[in-house]
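> model this:
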Amino acid sequence: MERINCDLLVIGAGSGGLSVAAGASQMGADVVLLEGHKMGGDCLNYGCVPSKALLASAKAAHGPAQTAAFGVPPSRPQPDYTAAMGHVRQVIETIAPVDSQERFEGLGVRVIREFGHFVSETEVEAGAHRITARRVVIATGSSPLVPPVPGLDTVPYLTNETLFDLRERPAHLLIVGGGPIGMEMAQAHVRLGSKVTVIEGQRALGQDDPEAVSLVLDALRAEGVEIAEGAMVSRVSGQAGAIEVETRDGSRFHGSHLLMAVGRRANIDRLNLSAAGIETAGNGIRVDDSLLTSNRRVYAIGDAAGGLQFTHVAGYHASVIIRSALFGLPSAAKTSHLPRVTYTDPELAQVGLQERAARDIYGAKLEVVRFDFRENDRAVAERKTDGFIKVMVHRGRPVGVTIVGQQAGELISLWSMALANRLKMSQIAAMVAPYPTVGEINKRVAGAYFSPRLFDSDLVKRAVQLVQRWRR
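This is a model prediction of the structure:
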């Protein structure tokens, strides 16, 4: 067995692990990277990249039928599902070199294509290698959670790890789970010609602002997606091409394919964490604000840390621990400025507190200000007027933002910066946005915050009148 000593051992070559490995190596650290499956992890191969590529195909298929209002005769193309999945594969292949073993070896990282597990508090074994590192980063990501539904073990089903292997369009796709993955894939498939039914045990997109969610669900239903809420699955039966899902209230849903999209679980089972004295909590590894585990030589980041499960969160965690692991400087991860987006049409984006939580915390001292897309000239020109931005403000500073509508995922970045740097609404209002752009919405909502203070204030009016009376 080969024994290796290094400064930093990174377990997992997903987005977070790759960011740590690249940054640390380029700063002069001796880095070893372990990956027992695919370079790039879930995001590149099964998650963010393929899902957004398929959504792009679906958007292209949907667009030609929506052109009448623009003076262009509409048409109804027949989507080629096989070609759409080919587009997905091409997108993955285009991005893959950035995450490849060859690139990281070129950066000076030693890449070992084996799964790793702890054999002591300071040692990790991976295949024929035993590695001792000054610091270890667990960045193993997560996998689809498949609940123990009676009958599921006898029925063929899909997860996000197998969905993109399809080449023939599902005639009727049943999706169990109404979270972001389920709703995005529902809209993608209905636009590509499938019949789609979403079966959700509680409330679809239940972690998001109900007012914003209502707008999204109305749009999906208008496109033909059947959404059954409060429908807890009790049994699955059937065979390929003829699957039945039964719910506790006795309802039965029939389809040709079944996609399980009920959540994700951290990939930590292989790690033998007990050998390293690493404690778990909830759906991942217990970490402190510095992302350190109960073993003070070991960090956990991204999905493995059991918090928000987003690629950009893993990347943020990577930047946090580089400071601590390489330079020994204090560093802590925050969550208040971490945005999330559901890439349906319309998009739904959130950062910070939602309205209900903000009211619970700040009570009568909270102000909620909003601006509707229908008042944005660019949205009007493009007939994308369904949507709004809602900003929760406490003592002149935003504490949370919800956006639903065109380009919500692009618009939310400004507010992440505002929360990260504790900017005031006056600083947002001072921004100049080019006209006409959807981005004006961010400035206009800040204007809506100040309008009552300026235009409905008797004190302001008296001051203006006094100045005008005495000014020459």
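> Please count neighbours and contacts with C-alpha atoms only from this point.
Fine.
> now the helices for the stretch 251-400 of the chain?
Taking DSSP state H, counting those that start in this stretch, the helices of the stretch 251-400 of the chain run over residues 311-327, 355-362, 377-381.
> To check against the first, give me the structure of this:
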Amino acid sequence: MNRIETDLCVIGAGSGGLSLAAGAVQMGARVVLVEGHKMGGDCLNYGCVPSKALIAAGARAQAMRGDAFGVTGAEPQIDYAAAKDHVAQVIATIEPHDSQERFEGLGVQVIREFGAFISETQLQAGDHVIEARRFVIATGSSPFVPPIPGLADVPYLTNETLFDLRERPDHLIIIGGGPIGMEMAQAHVRLGCKVTVIEGDRALNRDDPEMAEIVLTRLRAEGVQIIEGAQAAQITGQAGAISVETSDGQRIGGTHMLVAVGRKPNIDRLNLAAAGVKTTRAGVEVDAGLRTANRRIYAIGDVAGGMQFTHVAGYHAGLVIRPILLGLPAKARADHIPRVTYTDPELAQIGLTEAEARAAHGDALTVARFDFAGNDRAIAGGKTDGLIKVMVVKGRPVGVSIAGAGAGELIGVWALAVANRMKMGAIAAMVAPYPTIAEVNKRAAGAYFSPKLFDNPMLKRVVRAVQAVLP
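The predicted structure is shown next:
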């Protein structure tokens, strides 16, 4: 058995673990990185990167359809396997940045084995026993497969297997109407598949219903069938002929099925009980500083039981490096974390939705709205389906919802504002280039201030008085 002593042992080479390992070793710490599967984790291999590559292929196909701006459209000739080759090429292009070779070049000792705790201070990975001053669990999450009767007896896809599929599905049934389900629904209908989404609640139910409806209206118009308020109750069939019966008696037949109902934390292999680490159904139990019940062990990213986004894992990595390497206090917050659904139009959110803000702040809340139809660049590009809502309390934004073209880019300004507790005046003072979609942010701030300026009798009296005495 090979025994290793180190300052920091990071378990999991996904986005959070890689960010932490790279930062820590470059700051002078001895770092061991343990990964039993693929470097880059879910994001690079099965999540953010391949899904956005496939979405790009779908967008390319969609751009060719229909007549617009004096250009005659044509039905695209789609090679589904070639689209998947594009996905693989994108992964391969990014892969070296997350590779074992790169991290060993930085000075990290990389062990390609699954790790399990054997005591409160030791982790075993293959024939290595690692004793570290601090451990960080960054093992991420995996697709949750619900116990639907019959599901185990039919072939189904998850995000871990979808991108290996080479033959285009004739009819893709998607169980789950969350962000992953809706992104893949639109990508596949644009690539020539028939698509049906089955959702037990309402589709995109985490988001503001008014904003979600802008997205869902577009998906329906493109041909996605969305069945809401109906659970998948029974699944039967075989490869190429799958049937789903819903709780309200509907029966949907398709050739392929994607299960996209949520995620589960990757904790089963870790033997956390041996380390004195407590867990919940959501993942590893941590305090505000992301520290577990064992003071030597932290958890970051999806496995920490909070928001499951790559950028959250990166944020957590930057946070825990402070107490681990410098002994400085750190406390995680979530109010400044944005989220984006990469449909077309996109759907972005930071902080509270309108309903959440009204429940929390009552009459102190002001909601500023601006419609994309009032933006000149959106008009010029035919992208007027969109809306921004800013929830404001005492002059500060506490939540922003955006549905529309480039919503994922637009939310960045508000992420800056919320993270730094800026007031609406800072957004109003910004000069956005004309004509850009980015002007909707400034116009939303203007919508907040307009009633204060133009519906203010006192201000009007002051202006008249000043005009009366000016030469």
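> Would you give the TM-score for this superposition?
The TM-score (TM-score structural alignment, normalised by the length of structure 2) is 0.99; 471 aligned residues with a Cα RMSD of 0.6 Å.
> returning to what we had before: winner for burial among the helices of the stretch 251-400 of structure 1?
When these are scored by mean count of other Cα atoms under 10 Å, the highest mean neighbour count falls to helix 311-327 (a mean of 20).
> helices or strands up against that one?
helix 15-26 (3 or more Cα pairs under 8 Å, 6 or more residues apart in numbering; DSSP states H and E).
> Quick one: average offset of the helix it packs on versus structure 2, please.
Helix 15-26 of structure 1 differs from its equivalent in structure 2 by a mean of 0.2 Å after superposition (mean Cα distance after the TM-score superposition for structure 1).
> and that helix, how far from the chain's centre?
20 Å (Cα atoms, centre = their mean, to the nearest Å).
> Likewise for stretch 383-392 of structure 1?
Counting by Cα atoms, centre = their mean, stretch 383-392 of structure 1 comes out at 20 Å from the chain centroid.
> Could you do stretch 205-217 of structure 1 as well?
Computed by Cα atoms, centre = their mean, the chain-centroid distance of stretch 205-217 of structure 1 equals 15 Å.
> Next, the buried residues of that stretch.
205, 208-210, 212-213, 215-217 (16 or more other Cα atoms under 10 Å).
> Distance check, Asp377 of structure 1 against Gln407 of structure 1.
With the distance defined as Cα to Cα, to the nearest Å, Asp377 of structure 1 ends up 14 Å from Gln407 of structure 1.
> Any chance of TSV for the helices of the stretch 251-400 of structure 1, columns distance to Arg169 of structure 1?
Output for these, formatted as TSV (distance: least, Cα to Cα, whole Å):
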stretch	distance to Arg169 of structure 1
helix 311-327	28
helix 355-362	40
helix 377-381	33
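> These: which one's closest to Arg370 of structure 1?
Nearest to Arg370 of structure 1, of all the helices of the stretch 251-400 of structure 1, is helix 355-362, at 11.4 Å by Cα to Cα.
> What is the corresponding segment of structure 2 for that closest one?
Using TM-score structural alignment, helix 355-362 of structure 1 lines up with residues 354-361 of structure 2.
> average offset between the matching stretch and structure 1?
Stretch 354-361 of structure 2 sits 0.5 Å off on average (mean Cα distance after the TM-score superposition for structure 1).
> how far away is the residue positioned nearest the centre of structure 1 from Ile181 of structure 1?
The centroid of structure 1 falls nearest to Phe310 when counting by Cα atoms, centre = their mean (4.5 Å). Distance check for Phe310 of structure 1 against Ile181 of structure 1: by Cα to Cα, it reads 12 Å.
> Same question for Leu459 of structure 1.
51 Å.
> Trace Ala300 of structure 1 over to structure 2, please.
Aligned partner of Ala300 of structure 1 by TM-score structural alignment: Ala299.
> whoops, I mixed them up, Arg3 of structure 1
Alignment note (TM-score structural alignment): Arg3 of structure 1 maps to Arg3 of structure 2.
> Please tell me how far the strand or helix carrying that match is from the chain's geometric centre.
Counting by DSSP states H and E, the element that carries Arg3 of structure 2 is strand 2-11. Distance of strand 2-11 of structure 2 from its chain centroid, counting by Cα atoms, centre = their mean, is 31 Å.
> and it, what other elements does it pack with?
Applying 3+ Cα pairs under 8 Å, 6+ apart, one finds that strand 2-11 of structure 2 contacts helix 15-26, strand 31-34, strand 128-137.
> Could you dump these into a markdown table and include mean neighbour count and distance to His336 of structure 2?
Shown next, in a markdown table, are the helices and strands packed on strand 2-11 of structure 2 (neighbours: other Cα atoms under 10 Å; distance: least, Cα to Cα, whole Å):
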| stretch | mean neighbour count | distance to His336 of structure 2 |
| --- | --- | --- |
| helix 15-26 | 23 | 18 |
| strand 31-34 | 26 | 29 |
| strand 128-137 | 21 | 23 |
